[in-house]
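Asker: What follows is a predicted structure for the sequence shown.
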Amino acid sequence: MTSLDMMIIIIYFAVLVIVGIIGTIKAKTSEVYILAGRNLGVFMLFGCLTAVFLGGSSTIGSAQLGYETGFSGVWFVFSMGLGITLFGLLLLKRVTGYRLMTISELLGKLFNVESKLIGAVVAAIYALMVSVTQVIAIGALLSAIFDWNLIFAMLIGGGIVFFYTILGGMWSVSMTDIIQFVIMTAGIFLIMLPISLSKAGGFSELTAQLPSSYFSFSAIGFREIMQYLLTFTLGMMVGQDIWQRYFTAKNLKTARTGGVLVGIYSFLYSMAMVIIGMCALIILPNIENTQNVFTSMAFETLPTGLLGVVFAAVAAAIMSTASGTLLASSTLIAKDILKDHYFKNITDKQFLLLSRITTFVIGIIAIVIALWIQELLVAIDVAYALLAGSVFIPIVFGLFWKRATSKAAFYAMIISAVVILGGLAMEGLSSSNPILYGIVTNIIVMVAVSLTDSQNKDKVTDAKEANG
């Protein structure tokens, strides 16, 4: 990297810090800090929703899958975008009537305070672990760019993200997301993709040199595709970071339009990334660690100046996910655990301070965990499996089945979470089976306990009426 490339990235980081400082002035109420005042339009919402899930694993992981499998690697990112779109089309209208800030608030309104607490803990852990993956990813990127020690790079990268998030909350996150979305889109679609195709000899050269399986969307197999859909699509539909972004929209029509655009964009983005990976297989056929496909291609093909823009785009993708999930985790803890159970009578100004302090503490915890595990895929697989397997079913049953009871939701979340963690411990963290075990267990417990509970309630009611 030349000094010009490094200067571009440094300027980008400086802009993020400035936005964070301005956010301190703008975020004067808890609603602005947590939901940006609920007044975002279609473009702003689309950029924010897109930016939140196109992180390090999506960008670097999709290029890796393109290198290894071709078009079928599209399912990784597209399943995430599909989850965001489906939430907007299928669940959002029912959810918005409750005027929520968090996903666990809905569990509390549908069931009881115990279900709300369990949901808050599970969703907060999920969001925290996604933040951890992004700290690892930004550390790996900065380490490659500046030749820093990985630990130092994680501290710097994570520190910048958490700085502007702590100060300005969702206002700062929304502003930086738009900056990151624009840079990310320009960097990938206008620079990296066309240059990669040109260096590889064009799309015709890809079809001539690569196996036919690389142009099949089903080459990875039905089982792998179902794992992506169950883990990421369902996980996105019940992710606090996604719900929180949707709640910033000024109305339902705006939210749904933004959600549909995200699904379309996720397909286009994932196609761009896998094609870059396929080009890399022709240009750099002997990459030993395929996680380095994207960075290797960038160093190999991009000229001075453009290299800095593209790496800034990757940094943007990672940071946008990190900031959104950090704020999601801290919001769940600050509002649904600390405020509801320990600081019930605090003013809005005190709650705003509590939210900032909680965000700071969660940021420190995320960096510490990232420094400890330093393994990207382990953290994200566990996070999505736990969330999708334990929280999705109770929410859907609560919204669409009138006989679902509080007792059923509570036990379903607890038992399914134990089943998922037990399955991961026995079959390995890379196994796709535990999430299936968790979902099946969840459905069985929800139905069985709800029916039993409802029958008992009916008997008690009948007995009371018989006795006058």
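Answerer: Sure thing, it's come through.

Asker: CA only for contacts and neighbour counts going forward, please
Answerer: Fine.

Asker: Would you mind measuring from I357 to P303?
Answerer: 43 Å (CA to CA, to the nearest Å).

Asker: Going by neighbour count, which residues of stretch 198-216 are buried?
Answerer: Under the neighbour-count criterion of 16 or more other CA atoms under 10 Å, stretch 198-216 has A200, L206, Y214 buried.

Asker: How about stretch 294-304?
Answerer: Within stretch 294-304, judged by 16+ other CA under 10 Å, the buried ones are F294, T295, M297, A298, T301, L302.

Asker: Which of these fall in helices?
Answerer: Taking DSSP state H as the definition of helices, these contribute F294, T295, M297, A298, T301.

Asker: Second structure for comparison follows:
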Amino acid sequence: MPILESAPEGSFQFFPESKPIAWINYLGAWMILGLGSIPSQDIYQRVMASKSETVAIRSTYLAGGFYVSIGLLPLFIALGAKYLYPEIYLDNKQLLLPEMVLRHSGLHVQILFFGALISAIMSTTSSGLLAPSAIISENLIRPYLGKKIQDKYFLWILRFNIIFVAIIATVMAQWKTNIYELVAEASILMLVSLFVPLTAGLYWKKASEMGALMSMVFGMIAYIALLNLELPIYPHVPALLVSMVSMWLGTNIFPKKQKIHA
């Protein structure tokens, strides 16, 4: 038990204090990846790649099991590194896991680890560039150009959009170099702008297009406006509420047009 007795304070505190603000922030932290990742292109890829609804459901539960089991291993390693090498933890937290692999594993494990790390980075980068480029080209540009545009010209539009998205991603990476903060910001933006329209479109039959647009726009504006304010709760929590209210108001003010069947 000496390691447990010397563990950093708060390492095994899984729940917040019994205060409303603490619980709101606790649930808000879970929402970032728990709900913010649902509208991501990763989920779409896995759902669309499934051959049936049953396969999609089972693969989702299976992936969740892997996250809880295999995905927790790096966290336990980082907890041990925080105790064994506090100087690395204070200097640069992003180097914790690679430093532990270099210090406590053989050459073969190091090759597998860094090979898997580079593969994950390249795979995520490629999908992160292709997905938004395809959405911009297909959903925003093609409707204005019409369906008569030739495929070879449309392919060039897609290629230019890839370059455009890459430039934007590079600027954002230079703006914030912390990987954890970049991932969290990406999930927060999807949470406050895309989660509510997606959920409403799936489960609310009255959901309208204008309601979805208002939810995306006002949810994003609310988060950006609250970001620089010193609030007792995380800014994405009230921004999510704004997105929900905007969805409800937009749907009721501009209801979905009913199709007339002959």
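Answerer: Sure thing, it's come through. Keep in mind the model is a prediction, meaning the values are calculated, not measured.

Asker: care to give me the TM-score?
Answerer: Aligned and superposed, the two chains score 0.80 in TM-score terms (TM-score structural alignment, normalised by the length of the second structure); 252 aligned residues with a CA RMSD of 3.1 Å.

Asker: whereabouts in the first structure does the lengthiest helix in the second structure align?
Answerer: Longest helix of the second structure, by residue count under DSSP H: helix 107-135. Using TM-score structural alignment, the residues of the first structure aligned to helix 107-135 of the second structure are 304-332.

Asker: swap in stretch 192-201 of the second structure?
Answerer: Against the first structure, stretch 192-201 of the second structure falls on residues 389-398 (TM-score structural alignment).

Asker: looking at it, Q110 of the second structure is touching H104, isn't it?
Answerer: No: using CA atoms under 8 Å, Q110 of the second structure is not in contact with H104, being 9.5 Å away.

Asker: what sits against I25 of the first structure?
Answerer: G168 (CA atoms under 8 Å, 6 or more residues apart in numbering).

Asker: and the helix or strand where it lies, which stretch of the second structure?
Answerer: Using DSSP states H and E, the element containing I25 of the first structure is helix 3-26. Aligned using TM-score structural alignment, helix 3-26 of the first structure spans no residues in the second structure.

Asker: from the middle of its chain, how far away would that helix be?
Answerer: Averaging C-alpha positions (CA atoms, centre = their mean, to the nearest Å) puts helix 3-26 of the first structure 23 Å from its chain's average.

Asker: so it versus helix 306-333, what angle?
Answerer: Angle, helix 3-26 of the first structure to helix 306-333, by axes from the mean of the first three to the mean of the last three CA atoms, to 10 degrees: 30 degrees.

Asker: Please identify the buried residues of helix 3-26 of the first structure?
Answerer: Within helix 3-26 of the first structure, the residues that count as buried by 16+ other CA under 10 Å are 5-6, 8-9, 12-13, 16-17, 19-24, 26.

Asker: How about stretch 62-76 of the second structure?
Answerer: Of the residues in stretch 62-76 of the second structure, none is buried (16+ other CA under 10 Å).

Asker: ok, and N252 of the second structure, which helix or strand is that part of?
Answerer: Per DSSP H and E: N252 of the second structure is located in helix 236-253.

Asker: average gap between that helix and the first structure?
Answerer: Once fitted to the first structure, helix 236-253 of the second structure is off its aligned match by 2.1 Å on average (mean CA distance after the TM-score superposition for the first structure).

Asker: and the one helix or strand L106 of the first structure maps to, which stretch of the second structure?
Answerer: Taking DSSP H and E as the criterion, L106 of the first structure maps to helix 103-110. Under TM-score structural alignment, the alignment places helix 103-110 of the first structure onto no residue of the second structure.
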